[in-house]
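*Asks:* sequence first, predicted coordinates after that:
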Amino acid sequence: MSEIVANQAERKNINVFFGLINLAVAFVVVSGLWFVFLHPNGVMALYTPMYGFSLLVAFVASIVLISKVTDFYPFAGPSLGTVSWGLVRTIAAVVIMLFLVYGFFWGFIGRFGITYFSPYSIIAAGGVGAEIFNARENASTAIVYLLTAFLWVALTWSAGFGQWPWVGVQRGPAALARIGIVGLLSTIAYVVLFHPHVCYLFFPAQTMAGVEPWWSKWAMTSSAYYNLGLLLSILMWVIVSDVLWEGYPWRIVDRKGQGNLWRGLFTLIGTFVLGILSFMALLAAMNIFWLEPFEGGQYTDAPYFRYLHAGEISTFVALAAFIVKTYFGNLVNGPNIWVRAALRTVAAAIGGTLFYLFYYSSLSTFLLGKVPGIAQPEDTPLVWTLLFLSVVLIQADFFAGWPLIRKEK
């Protein structure tokens, strides 16, 4: 009952009209950032698309690292106000993003460990396609894959395992421990789900470094977009259950609300099942519109595009879920968790549909300078979605919802 009262109190602090204004402002901010950093005719034109994609995944991963993995350690305390802490955390996320891409991947791992994580190491190694644009796109693809695995593991751990098994441990050691376990599990997930594909991006294929993509026989493609789309579909349910369903049904096995082994396994298996079901449903819907894909097909007939597109649609819904929570106080806050969870999910699905229609409209083509049409190899809506998501997450997590939510002192 106390959780219901808390949700209703937060709901009263968010006026739907001001939520719409905030959403409009956020859209303007995202459009401005897109023009400066990503627009093909903008200032920096980083949307190539994989290079800009890797930077944005790294930025979202940095936000999640600070807010979910380390629980804001050491970026929290009474010494600074909400806005001041928000600015400090945002700057920290930018610094971590730059370090991850240019320091950790390009400068360290790609130089001393795995060649394909650095475009300069790829060029130095020589071979077919060893020039800066292709090399940077290939390195960026590997970074996108690894950090997507990190986001999946980090958010699943936060929603399920929570503080377990470090309940009662000081924040610093607990944060370092979570970084270690999330990093280890992310690496394992990447090696199995994505590494084989990256090894086959080069000619000749790096057969001694990675096995032949094990999913190619039934997926009709060697592309790891198969795993990327599935992982994003699963991640959507992790987000929806955490922000819209208030942790249910996973928290049924967690009386203290701190996370435990059983809740973590329940969350992992439950979201995996839901992700597979929605992934298959989206693929079936595409078959209705575009007929069956076939190996070697191009554009909408390509199997790899269908898998990626399922993940793109799921990410639109995930973005809408965060907006429903952050800007509209989750809309429905009645006494029955199952009713309000269902209605919120419907709202997120509608929001995701609206984002989909916008992105593939002529207005989006004009504003974003993107390639018109669906299934263009030079375009993926994940980049725009992640940019929008980063703005929402910064306001929600780093600024504690300010100025929509003002904490009473």
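*Replies:* Received the coordinates, thanks.

*Asks:* contacts and neighbour counts: CA atoms only from here.
*Replies:* Fine.

*Asks:* which helix or which strand is home to the closest residue to A154 other than its chain neighbours?
*Replies:* Spatial nearest neighbour of A154, chain neighbours left out: V182 (5.9 Å); criterion: CA to CA, 6 or more residues apart in numbering. Secondary structure from DSSP states H and E places V182 in helix 171-193.

*Asks:* C-terminal to that helix, what's the next element?
*Replies:* helix 195-199.

*Asks:* elements contacting that following helix?
*Replies:* Applying 3 or more CA pairs under 8 Å, 6 or more residues apart in numbering; DSSP states H and E, one finds that helix 195-199 contacts helix 132-156.

*Asks:* what residues sit buried inside the helix it packs on?
*Replies:* Within helix 132-156, the residues that count as buried by 16 or more other CA atoms under 10 Å are 135-156.

*Asks:* angle of the helix holding V182 against helix 132-156?
*Replies:* Calculated by axes from the mean of the first three to the mean of the last three CA atoms, to 10 degrees, helix 171-193 forms an angle of 120 degrees with helix 132-156.

*Asks:* what comes up buried for the strand or helix carrying R89?
*Replies:* Element membership of R89, judged by DSSP H and E, is helix 82-98. Buried residues in helix 82-98, defined by neighbour count with 16+ other CA under 10 Å: 82, 85-86, 89-90, 92-94, 96-98.

*Asks:* below is structure B, check it against A:
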Amino acid sequence: MNVLIIGSGGREHSLVQKLTRHQHNVFVAPGNDGMEEATLVDIPETDFDALASYAIEKNIDWTIVGPENPLSEGVVDVFKKQGLNVFGPDKSAALIEGSKRFAKKLMKAYDIPTADYEAFTDIEKAHAYIEEKGAPIVVKADGLAAGKGVVVASTTQEAKEAVSSMLEGDKFGSAGHEVVIEEFLDGKEFSLMAFVEGEKVYPMLPARDHKRAYDGDEGPNTGGMGAFAPVADLSDQKVDVAVNDILIPVAKAMQQEGRPFQGILYAGLIETETGVKVIEFNARFGDPETQVVLPLLKNDLIQVIEDVTNDVDPRLAWRDECSVGVVLASAGYPGAYEKGNLLPDHGHGSGCFTYAGVRQQGEAFVGNGGRVLMAGAVGSDHEEARKVVYQELESFADNDDFYYRTDIAKKV
């Protein structure tokens, strides 16, 4: 089939690789120069009318939306008005990611387990709440902040500074004009994505993401520095609880709220002493989880999407193997970083690279974003996959322009 992917990052490259493996003809808008398997389309991911016109012109059978911003701004609505097949939630349903306050209110109303919270636009009231609750405590920008709008504060002063930087300092623009302050949850985190159509939920394999920038889970939160799947220390019973007590109820809740969900529902979850709870919901494939989960999926992704949207059980089948991926980032990320630094020769082993922030310069690539690429591998166990990944990254080991964590999946 002809498939259009909207987006330009590592998640989208992983989708490209999965689709071309099943012999689909793939276009990606705008893509990046590392996506050599696909036809790049020079249309911004926010130019919805041009994207829809292109889909009509090229007889695109399915469009898959990767990033959160186009979903929250209504790209699916535009495509559906044109009678085009598009996989992703419409603007009303994408609010589950676009507003953390909305997601928290939904969970509270429908008894879906999550951390206690309050939302604020007033700095003094937010600071008073922090004093009342104490630390550790979590501060989140209400809107979309590219995975970086979360501060896990170990002191009340750190939490207050985070609030001030969002509400007063405009750190995340309009995304931070309201903040959600949450109870800190202690436990092991995991990510669970699912194909959803209305109240029907088809879960994928769970994965574990590493959000902190540096080894030992130190440093600021990022969009993700690496991931692995499946999660060895997570019991099948806990996954069943997550599906039956969280994913299915939230799909039903969205239906009841008049915001029926179609697409990928991502749940960021945590195992606590009192059970599995929700940290956040996303309305699309996770990044970097997609890059480690899709290589383990045996099914043709387009067949899965067609089955799900036609109310047919896709009967998801998984390889009995393990997947590990490690992100290479520009020095300075998630803060200020330089673009245009040359990537050394790489990628001659048995691993796989998904490209995110790269641009071609002559015969080589240069960095063009915060997260540059991910080295990934599948093995009989996590250690075998991990060994291949780190061999692939050896050419970057002493390069001051880029960095990566050396402990992804180490504790498995």
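*Replies:* Happy to help now that I have it. These numbers come from a predicted model, not from an experiment.

*Asks:* give me the TM-score for this pair.
*Replies:* After superposition, the two chains reach a TM-score of 0.29 (TM-score structural alignment, normalised by the length of structure 1), with 208 aligned residues with a CA RMSD of 7.5 Å.

*Asks:* need the buried residues of helix 82-98 of structure 1 in TSV with distance to Y359 of structure 1, can you?
*Replies:* What follows is the buried residues of helix 82-98 of structure 1, written out as TSV (distance: CA to CA, whole Å):
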residue	distance to Y359 of structure 1
T82	33
W85	33
G86	29
R89	30
T90	27
A92	30
A93	27
V94	26
I96	29
M97	26
L98	28
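
*Asks:* what's the closest of those to H197 of structure 1?
*Replies:* M97 (24.3 Å; CA to CA).

*Asks:* does that closest one really touch L55, like I thought?
*Replies:* Yes: taking CA atoms under 8 Å as the definition, M97 of structure 1 is a contact partner of L55 at 7.0 Å.

*Asks:* so who does V60 of structure 1 touch?
*Replies:* 386, 389-390 (CA atoms under 8 Å, 6 or more residues apart in numbering).

*Asks:* at 6 Å what do you get?
*Replies:* Residues counted as contacts of V60 of structure 1 (CA atoms under 6 Å, 6 or more residues apart in numbering) are S390.

*Asks:* okay, now L363 of structure 1: neighbour count?
*Replies:* 11 (other CA atoms under 10 Å).

*Asks:* tell me how far it lies from S278 of structure 1.
*Replies:* In this view, L363 of structure 1 and S278 of structure 1 are 29 Å apart by CA to CA, to the nearest Å.

*Asks:* now do E3 of structure 1
*Replies:* From E3 of structure 1 over to S278 of structure 1 the distance is 29 Å, taken as CA to CA.

*Asks:* between those two, who's got more neighbours?
*Replies:* Each of E3 of structure 1 and S278 has its neighbours counted (other CA under 10 Å); S278 has more, 19 against 10.

*Asks:* find the nearest non-adjacent residue to the more buried one, please.
*Replies:* Per CA to CA, 6+ apart, closest to S278 of structure 1 is S233, 6.8 Å.

*Asks:* what's the helix holding R89 of structure 1 packed up against?
*Replies:* helix 50-64 (3 or more CA pairs under 6 Å, 6 or more residues apart in numbering; DSSP states H and E).

*Asks:* ok, back up a step: give the next helix or strand downstream of the helix holding R89 of structure 1.
*Replies:* Using DSSP H and E, the next helix or strand after helix 82-98 of structure 1 towards the C-terminus is helix 110-112.
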